[in-house]
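**Student:** Take this sequence and fold it.
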Amino acid sequence: MSRPLLGLILLNEKYFSELRRNLISNQDPEQQQTLNACFEKLMEGVEQNLLIKNRDRFTQNMSIFKRDVTETLRICTTANTPVDMMS
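**Tutor:** Have a look, this model is predicted:
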């Protein structure tokens, strides 16, 4: 899934930037900085081409991105879930 995604990101960088901004701005303020860093790391070391080495790099970054975003959202969900004192 990540290989076609890189092509789409490179093809329409403006839309990707807008999507990124919207996704981050719709999160809690304490999550916004962390999610911004996740997006920064997603494109770290990725060049403006579709060479195999570049696609592999993006795929590795995408795995890390998925893990980090999942963890960030899980922590926030856990922190905002009321504790049931009766259980």
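**Student:** switch to C-alpha atoms for all contacts and neighbour counts from now on
**Tutor:** Noted.
**Student:** Select the longest helix from this protein.
**Tutor:** Among the segments of the chain that qualify as a helix by DSSP state H, the longest is helix 52-80.
**Student:** how about it: buried residues?
**Tutor:** In terms of neighbour count (16 or more other Cα atoms under 10 Å), helix 52-80 has its buried residues at 54, 55, 57, 58, 59, 61, 62, 65, 68, 69, 72, 73.
**Student:** I'd like these laid out as JSON lines, including distance to residue 40.
**Tutor:** Rendered in JSON lines, the data for the buried residues of helix 52-80 read as follows (distance: Cα to Cα, whole Å):
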{"residue": "54", "distance to residue 40": "16"}
{"residue": "55", "distance to residue 40": "16"}
{"residue": "57", "distance to residue 40": "14"}
{"residue": "58", "distance to residue 40": "12"}
{"residue": "59", "distance to residue 40": "14"}
{"residue": "61", "distance to residue 40": "10"}
{"residue": "62", "distance to residue 40": "11"}
{"residue": "65", "distance to residue 40": "9"}
{"residue": "68", "distance to residue 40": "12"}
{"residue": "69", "distance to residue 40": "12"}
{"residue": "72", "distance to residue 40": "15"}
{"residue": "73", "distance to residue 40": "17"}
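**Student:** Before we compare anything, build this one as well:
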Amino acid sequence: MSDADVPTEPAAAEATGVAAIEERATTVRDEQVQRAVATLDARGDVTPEKRAAVERLATRLTARLTAPAERALRQTGSGDDEVARVALALFGED
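**Tutor:** The predicted structure follows:
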């Protein structure tokens, strides 16, 4: 997302930033869960319980890692969209 894509309205910038963080985090989380489960499966070591444990761990880690950036975006109500730009740069696509 380029600077031109970041909305100028504070609420819009906040919503765009939070949505971008959540989307990227979900994508990475799902890819890594799939990879971990495939590794366990290749060893014949995957069970429904282990799969669920991997998914829970990934979800918790993702939430904990993205929470500070999402919180900062939600608290930015001053019209300063620099926070949105930084968040999008940090959590943007590869």
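**Student:** TM-score of the superposition?
**Tutor:** TM-score of the superposed chains, computed with TM-score structural alignment, normalised by the length of the first structure, equals 0.41; 55 aligned residues with a Cα RMSD of 3.1 Å.
**Student:** Quick one: distance of the longest helix of the first structure to the chain centre.
**Tutor:** Taking the mean of its C-alpha atoms, helix 52-80 of the first structure sits 6 Å from the chain's own mean (Cα atoms, centre = their mean, to the nearest Å).
**Student:** Which strands or helices does it pack on?
**Tutor:** Contacts defined by 3 or more Cα pairs under 8 Å, 6 or more residues apart in numbering; DSSP states H and E place helix 52-80 of the first structure against helix 2-11, helix 29-42.
**Student:** Could you dump the ones you listed into TSV and include mean neighbour count and distance to residue 22 of the first structure?
**Tutor:** Shown next, in TSV, are these (neighbours: other Cα atoms under 10 Å; distance: least, Cα to Cα, whole Å):
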stretch	mean neighbour count	distance to residue 22 of the first structure
helix 2-11	15	16
helix 29-42	16	11
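**Student:** secondary structure class for residue 63 of the second structure?
**Tutor:** When the structure is reduced to helix, strand and coil (DSSP: H, G, I helix; E, B strand; the rest coil), residue 63 of the second structure reads as helix.
**Student:** how far away is it from residue 41 of the second structure?
**Tutor:** 26 Å (Cα to Cα, to the nearest Å).
**Student:** and if you look at residue 86 of the second structure?
**Tutor:** For residue 86 of the second structure relative to residue 41 of the second structure (Cα to Cα), the value is 38 Å.
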